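Peer 1: Here is the input, now give the coordinates:
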Amino acid sequence: MTARQRLVFADPGEAAGLDAFLRRLLRWEKAAAVRIQAGAGTGAVGVFAKPARFDVLAVRTARLLEPAEVDVTVSAGELLEGIDESAEAFTVPGAVTGPPWAGMLPPRGGWEAFGEVPADAVRTVAAAAIGEFRQRAEQLGRQERSREKLDALAEEIWSRPLGRTQLPLRAAHAAHALGFLVGEAPLKLLRSGSWLRLRTQAGSVVVRSGSEKGPGLSVTPV
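Peer 2: Coordinates of the predicted model:
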């Protein structure tokens, strides 16, 4: 991969979507890193991130005008600076030392669809869960409102399943916060091994199921 490589999207609006995605990431973590992957055999690019305060991975994928070979972890801020919306393109910044999550990405293939959920229902559930967290946190006395108790409350709420699916509510929460819950098309539920994925029109949120999941979500609702 050549530093400062320029990639051009095949579809209009993708550069603006990537811009919005990165701005949300940087809102929570100014030093956020992302991993960019593109394969010549796929003609697509994926930008992976682990948003601060969320125990999930998020990814935006898009078609490229011309296939490219890229696999690098970069600064989200530098990537944002390299977006050219008028040309539907972005410049790949130089590599940075990646965080541990960047070496454990979900599989590229082998995803099996196992259901759909209405976008409006997911928005409603996410908003209700955020409201419940805030209400219950406010009901705690000042001396009771410790980080430990707030973390426990967050884990209780965000570990619940999304309806009858196996997907934890933390995935819906993250999709809401990242601006992925747009449009009215049903959201796809997919699985691959221990990974579960909520795929929307704007991007995907991926979590690991069972004992392989990481620590609980931070207490800050969005």
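
Peer 1: From here on, just use CA atoms for contacts and neighbour counts.
Peer 2: OK.

Peer 1: Give the burial count for R27, as a bare number.
Peer 2: 12 (other Cα atoms under 10 Å).

Peer 1: A helix includes R123, no?
Peer 2: Yes: assignment of R123 by DSSP: H, G, I helix; E, B strand; the rest coil places it within a helix.

Peer 1: before we move on, which element is G131 in?
Peer 2: helix 119-139 (DSSP states H and E).

Peer 1: The structure of the following sequence is requested for comparison with the preceding one:
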Amino acid sequence: MASDSLVFEDSNSVSDLANFLSRAKAIEDDGALLTVRGTALAVYVPVLVPAQLGQGDYTILGMRVHRLAKEAQSNACYSIAAIQDRLARMGQTNTEFIFPPVEENPVWAGITVPMSGWVEAGSVADTELAAAAQSGIDAVAKALPENPGKPVVAQIRQRIWSAEMENTKVSLPLGAAFAMHALGFLSSDGQSRILLQGNWIRVSNGLGHVLLRRSASLL
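Peer 2: As a prediction, the model looks like this:
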């Protein structure tokens, strides 16, 4: 049975979730999936999602794990605004999060992310990812026309973030670097692992994870 609430380890864990969601909302305001197994809360957010699944080269999700003080069960998606409202009501010391009353059902939340079978494929310096992210941000800004509509923005973002990073041992799209940068997963002296599983790529470090699903045409 799904739980009615979550109890975080401490107020710092609550603040971490609030900061993560604030960053995610600035990228793509299309909900957050809360998946709980035992005392581990995995929060998934969209970074780059085609208008229809199966279109575009990549679907990119961000994920961060938060620790709970009590075991719970959940696999539900809510609007980021609704989660933020609940977090704000908790105040400075309360660690119990009550789920919002209304669930969301964005298409990306139905994607099944592999939980096992990942194979190590190398690593990349966080400084390289940061530089690649900035080059992509500059390219997107330069390519956007004045007053673009949402379909034009989506097309440009998909094209630029699907382009491969240069000088990396493992093929990695710029979107992976952008997601790691925008979600706050990079550090000045860190390294991020690259893992593969079927048509999935995962970029991971101690701060968070970025998951990329390649379209069938890229395989």
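
Peer 1: so what number do they get for TM-score?
Peer 2: Between these two chains, after superposing, the TM-score reads 0.76 (TM-score structural alignment, normalised by the length of structure 2); 204 aligned residues with a Cα RMSD of 3.1 Å.

Peer 1: circling back to that earlier point, tell me roughly how far the helix or strand just after the helix holding G131 of structure 1 lies from structure 2 on average.
Peer 2: Per DSSP H and E, the first helix or strand lying C-terminal to helix 119-139 of structure 1 is helix 147-158. For helix 147-158 of structure 1, the mean deviation from structure 2 after alignment is 5.4 Å (mean Cα distance after the TM-score superposition for structure 1).

Peer 1: packing partners for the helix holding G131 of structure 1?
Peer 2: helix 147-158, helix 169-177 (3 or more Cα pairs under 8 Å, 6 or more residues apart in numbering; DSSP states H and E).

Peer 1: Of the ones you listed, flag the one that's most buried.
Peer 2: When you average the neighbours per residue for each of those (mean count of other Cα atoms under 10 Å), helix 169-177 leads with a mean of 24.

Peer 1: now that one, how far from the chain's geometric center?
Peer 2: 9 Å (Cα atoms, centre = their mean, to the nearest Å).

Peer 1: any idea of the angle it forms with helix 147-158?
Peer 2: 90 degrees (axes from the mean of the first three to the mean of the last three Cα atoms, to 10 degrees).

Peer 1: compared with structure 2, how much does helix 169-177 of structure 1 deviate?
Peer 2: Mean deviation for helix 169-177 of structure 1: 1.4 Å (mean Cα distance after the TM-score superposition for structure 1).

Peer 1: After that helix, which helix or strand is next?
Peer 2: strand 187-192.

Peer 1: any residues touching that next one, and which ones?
Peer 2: 107, 110-119, 196-201 (Cα atoms under 8 Å, 6 or more residues apart in numbering).

Peer 1: Specify, as a residue range, where stretch 114-125 of structure 1 falls in structure 2.
Peer 2: Aligning stretch 114-125 of structure 1 against structure 2 (TM-score structural alignment) gives residues 121-132.
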